[in-house]
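A.B. asks: would you be able to build a 3D model of this:
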Amino acid sequence: MGMRRHELSDDEWRIIEPLLPRNSRGVARVDDRRVINGILWRFRTGSSWRDVPERYGPRTTLYNRFSRWRAAGVWDRLLAAVSEAYDGDIVMIDSSCVRVHQHGAAGKKGGSGDPCMGRSRGGLTTKIHALVDAEGRPIRIELTAGQAGDAPVAATLLADIRPGAAVVADKAYDTDGVRAFVQDRGAWPNIPPRSIRKATFSFSRWVYRQRNLVERFFNRIKQMRGIATRYDRRADNFLAAIKLVAARLWVNAL
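C.D. replies: Predicted coordinates for the structure are as follows:
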């Protein structure tokens, strides 16, 4: 049972099952739960698809369904559905780099051709950008190359920000563009100013302390070895896996 404690519980499955596609006859596939458990096993262990235990079914079925559902937007919709009722009073944005394993970089000399793979101090890396709510639950996730700046992704992460919200972020987001974007939407950028700033801004250290929730989110998803290190050659598959893991965090919270 030790290996199976990471599989979807009955309570988790009751939330997830209605959000999955049905076949043409309107009947759910009976093996969806087994397949998702196999997909989660693969990313939890950081193993290759061919090493997933046979109890989860044919490896080709696992990979094909994971990829097909990624292409069809199933993992995107799953995260969007479970995170719909997020607490928007305080939201936090941040990023975290992950190393790209040689398997993920295979065929991509220096990461060329993949905009989400690049050189930084840690070698070949991909950067995960996340927006979380006041409970530290993930709402939106994006990928860039490891050396990319944080501020340019802020507008994408904050596209659906609600008026009156406090946006908590570190100094990497202290740009005129980010501050204007947040304020134009009736929200408050609670961002510490960089030392080169001459202007003064409204800033609450108490609110800023909540930022540890987004750091905790990264720590939680990186407990999955296949997330802490990127083994996937395709950035869209790696992002889909992060969204599946993020959706499961929400399901557990619900």
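A.B. asks: C-alpha only now, for contacts and for neighbours.
C.D. replies: OK.
A.B. asks: pretty sure residue 34 sits against residue 57.
C.D. replies: Yes. Between residue 34 and residue 57 there is a contact under C-alpha atoms under 8 Å: 7.5 Å.
A.B. asks: tell me how many other residues crowd residue 13.
C.D. replies: Neighbours of residue 13 under the rule other C-alpha atoms under 10 Å: 16.
A.B. asks: if you count neighbours, what's buried in the host helix or strand of it?
C.D. replies: Using DSSP states H and E, residue 13 sits within helix 10-16. Across helix 10-16, burial judged by 16 or more other C-alpha atoms under 10 Å covers 12-13, 16.
A.B. asks: out of these, which comes closest to residue 63?
C.D. replies: Among the buried residues of helix 10-16, residue 16 lies closest to residue 63 (C-alpha to C-alpha), at 19.1 Å.
A.B. asks: state the distance from that closest one to residue 122.
C.D. replies: Applying C-alpha to C-alpha, to the nearest Å, the value for residue 16 to residue 122 is 36 Å.
A.B. asks: what's the answer for residue 5, then?
C.D. replies: For residue 5, the distance to residue 122 - C-alpha to C-alpha - is 33 Å.
A.B. asks: those two: who's more crowded?
C.D. replies: Between residue 5 and residue 122, counted using other C-alpha under 10 Å, residue 122 has the larger neighbour count: 14 against 8.
A.B. asks: that one contacts residue 101, doesn't it?
C.D. replies: No. Judged on C-alpha under 8 Å, residue 122 makes no contact with residue 101 at a distance of 11.5 Å.
A.B. asks: now, which of the buried residues of helix 10-16 sits nearest residue 211?
C.D. replies: Taking C-alpha to C-alpha as the measure, residue 211 lies nearest residue 12 of those, at 27.6 Å.
A.B. asks: can you get me a residue count around the closest residue to that closest one other than its chain neighbours?
C.D. replies: Excluding the flanking residues, the one nearest residue 12 by C-alpha to C-alpha, 6 or more residues apart in numbering is residue 251, at 6.1 Å. Residue 251 has 18 neighbours, counted by other C-alpha under 10 Å.
A.B. asks: got a list of what residue 251 touches?
C.D. replies: Under the criterion of C-alpha atoms under 8 Å, 6 or more residues apart in numbering, the neighbours of residue 251 are 12, 15-16, 82.
A.B. asks: gap between it and residue 188?
C.D. replies: Note on residue 251: its distance to residue 188, by C-alpha to C-alpha, is 29 Å.
A.B. asks: checking the residue lying farthest from the centre of the chain next. Helix, strand or coil?
C.D. replies: Taking C-alpha atoms, centre = their mean, the residue of the chain most remote from its mean C-alpha position is residue 198, at 35.0 Å. Following DSSP: H, G, I helix; E, B strand; the rest coil, residue 198 is assigned to coil.
A.B. asks: I have a second one here; can you model it like the first so I can compare?
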Amino acid sequence: MGRGDLTNAEWDQLESFLPPGGVRGGRWSDHRRVINGVLYRVRTGVQWRDLPERFGPWETVYKRHRRWSADGTWAVLLSRVQSAEDAAGRIDWHVSVDSAAVRAHQHAAGARNAPPAGVPQRGAGPGTNRVDPASETGRPAGGGGQIGECLGRSRGGFTTKLHLVADGRCRPLALVLTPGHYGDGPQLERVLDQVSVPRTGVGRPRTRPDHVLADKAYTSRKNRRYLRRRGIAHTIPERFDQQRHRRNRGSRGGRPTGFDSERYKKRNTVERAINRLKGFRAVATRYEKRAYIYLGTVTLAALMIWLRT
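C.D. replies: This is a model prediction of the structure:
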């Protein structure tokens, strides 16, 4: 077993969740070897053609990762592991929301408008709605392009922004991709709507955190109304210009927003979750042309964080 490969304990957690059979009635190559190959690439960021021979043909490893990114298999595995953790009471539902900009490598540019041949583009796996290229990655229903593939221009060049919700133990609960120049505040509702942890028994998935922590980028009145409507307690500091505007309006400005500075100190959990994700080099730098494949890469990194925390 190489460094970074699945341990026996980690494999035992995943083995029962993996899809049986193969493509068109054929047989899959050994799941564990292929997943270890994908993990090696996600951890090191090497080109697919440079995978060591012990993982088998690089084409097999790449195609498996591309297919499982498209059909939602990685997202299903993540949700199953989260479900087991929730059933054991090991999820801290005081969550934090933030985003991270990811520099896109020059190889990430140049995707054609047409989707790759033979790869399903729609439809998430059972029990999840997280991987849908038309809605989760920002791709419009009829096309591609830079915005469709979540590439935005900034001072540093092409970037992708990763929005996430992290639980109190620094583990990603939900992920959303946007172009790098998109703002954080408008994505709060979208990323919180992706929180969905299935129950192991009877019941609907859990979708509502106990408390949400976020920085000043999320302090819009729309976001606060959304959180109140869902009955989610939150700690978000108010910007100075908003405070001044409220005071200038007098009684029409409304009451000051509550803010617990001690509770707000726990918001560093999402920053630490981002650091863990960027410990995987293929997450810290985006090499994939297609946004749904990069989202699968980030989802696999998040899955390993859950398995190893």
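A.B. asks: and the TM-score between these chains?
C.D. replies: For this chain pair, the superposition-based TM-score is 0.91 by TM-score structural alignment, normalised by the length of structure 1; 247 aligned residues with a C-alpha RMSD of 2.1 Å.
A.B. asks: what helix or strand is the residue nearest to residue 12 of structure 1 located in?
C.D. replies: Element membership of residue 251 of structure 1, judged by DSSP H and E, is helix 235-253.
A.B. asks: any idea how far that helix is from the middle of the chain?
C.D. replies: 6 Å (C-alpha atoms, centre = their mean, to the nearest Å).
A.B. asks: equivalent analysis for stretch 157-167 of structure 1, please.
C.D. replies: 18 Å.
A.B. asks: hmm, who's touching that stretch?
C.D. replies: 88-93, 129-131, 140-142, 182, 185-191.
A.B. asks: could you look up the SS state of the spatially most central residue of structure 2?
C.D. replies: Nearest residue to the geometric centre of structure 2 (C-alpha atoms, centre = their mean): residue 175, 2.3 Å. The three-state label given to residue 175 of structure 2 by three-state DSSP is strand.
A.B. asks: name the nearest residue to residue 91 of structure 2, ignoring sequence neighbours.
C.D. replies: Residue 91 of structure 2's closest residue in space is residue 85 (C-alpha to C-alpha, 6+ apart), at 6.3 Å.
A.B. asks: got the angle between the host helix or strand of the one you found and helix 8-15?
C.D. replies: Using DSSP H and E, the element containing residue 85 of structure 2 is helix 73-87. If you take axes from the mean of the first three to the mean of the last three C-alpha atoms, to 10 degrees, helix 73-87 of structure 2 sits at 110 degrees to helix 8-15.
A.B. asks: what's the next secondary structure element after helix 73-87 of structure 2?
C.D. replies: strand 94-104.
A.B. asks: so that next one corresponds to what in structure 1?
C.D. replies: Per the alignment by TM-score structural alignment, strand 94-104 of structure 2 matches residues 90-100 in structure 1.
A.B. asks: by how many degrees do the helix holding residue 251 of structure 1 and helix 74-82 diverge?
C.D. replies: Using the same axes, to 10 degrees, the direction of helix 235-253 of structure 1 lies 30 degrees away from that of helix 74-82.
A.B. asks: tell me where the stretch 151-254 of structure 1 has strands.
C.D. replies: Ranges of strands in the stretch 151-254 of structure 1, per DSSP state E, counting those that start in this stretch, are 166-168, 188-190, 229-230.
A.B. asks: which one of the ones you listed is the most hemmed in?
C.D. replies: strand 166-168 (a mean of 26; mean count of other C-alpha atoms under 10 Å).
A.B. asks: what stretch of structure 2 does it fall on?
C.D. replies: Using TM-score structural alignment, strand 166-168 of structure 1 pairs with 211-213 in structure 2.
A.B. asks: what does residue 234 of structure 1 align to in structure 2?
C.D. replies: Using TM-score structural alignment, residue 234 of structure 1 pairs with residue 290 in structure 2.
A.B. asks: show me what contacts that match?
C.D. replies: 108, 111, 149.
A.B. asks: in structure 1, which of those residues still touch?
C.D. replies: Contacts conserved in structure 1 for those, using both residues aligned by TM-score structural alignment, their matches' C-alpha atoms under 8 Å: residue 108.
A.B. asks: got the contacts of residue 290 of structure 2 as JSON lines, with secondary structure and neighbour count columns?
C.D. replies: JSON lines is the format used below for the contacts of residue 290 of structure 2 (DSSP: H, G, I helix; E, B strand; the rest coil; neighbours: other C-alpha atoms under 10 Å):
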{"residue": "108", "secondary structure": "helix", "neighbour count": "20"}
{"residue": "111", "secondary structure": "coil", "neighbour count": "17"}
{"residue": "149", "secondary structure": "coil", "neighbour count": "29"}
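A.B. asks: which of the contacts of residue 290 of structure 2 lies closest to residue 61 of structure 2?
C.D. replies: Looking across those and measuring by C-alpha to C-alpha, the closest to residue 61 of structure 2 is residue 108, at 19.1 Å.
A.B. asks: so that closest one sits against residue 291, correct?
C.D. replies: No. Taking contacts as C-alpha under 8 Å, residue 108 of structure 2 lies outside contact range of residue 291: 9.3 Å.
A.B. asks: buried sites along stretch 243-250 of structure 2?
C.D. replies: Applying 16+ other C-alpha under 10 Å to stretch 243-250 of structure 2 flags residue 246 as buried.
A.B. asks: list buried members of the contacts of stretch 157-167 of structure 1 by neighbour count.
C.D. replies: Buried among the contacts of stretch 157-167 of structure 1 (16+ other C-alpha under 10 Å): 88, 90-93, 129-131, 140-142, 182, 185, 187-191.
A.B. asks: just give me the match in structure 1 for residue 166 of structure 2.
C.D. replies: Under the alignment (TM-score structural alignment), residue 166 of structure 2 maps onto residue 132 of structure 1.
A.B. asks: residue 267 of structure 2 now?
C.D. replies: Aligned partner of residue 267 of structure 2 by TM-score structural alignment: residue 211.
A.B. asks: what of residue 181 of structure 2?
C.D. replies: So, by TM-score structural alignment, residue 181 of structure 2 is matched to residue 147.
A.B. asks: surely its match is within a strand?
C.D. replies: No. Looking at residue 147 of structure 1 with three-state DSSP, it is coil, so not inside a strand.
A.B. asks: quick one: the closest residue to it other than its chain neighbours and residue 145 of structure 1, what's the gap?
C.D. replies: In space, and not counting its chain neighbours, residue 147 of structure 1 is closest to residue 120: 5.0 Å by C-alpha to C-alpha, 6+ apart. Distance of residue 120 of structure 1 to residue 145 of structure 1, given as C-alpha to C-alpha: 9 Å.
A.B. asks: just want to know which of these two has more residues nearby.
C.D. replies: Neighbour count, other C-alpha under 10 Å: between residue 120 of structure 1 and residue 145, residue 145 has more, with 22 against 16.
A.B. asks: what residues does the more buried one make contact with?
C.D. replies: 115-119, 125-127.
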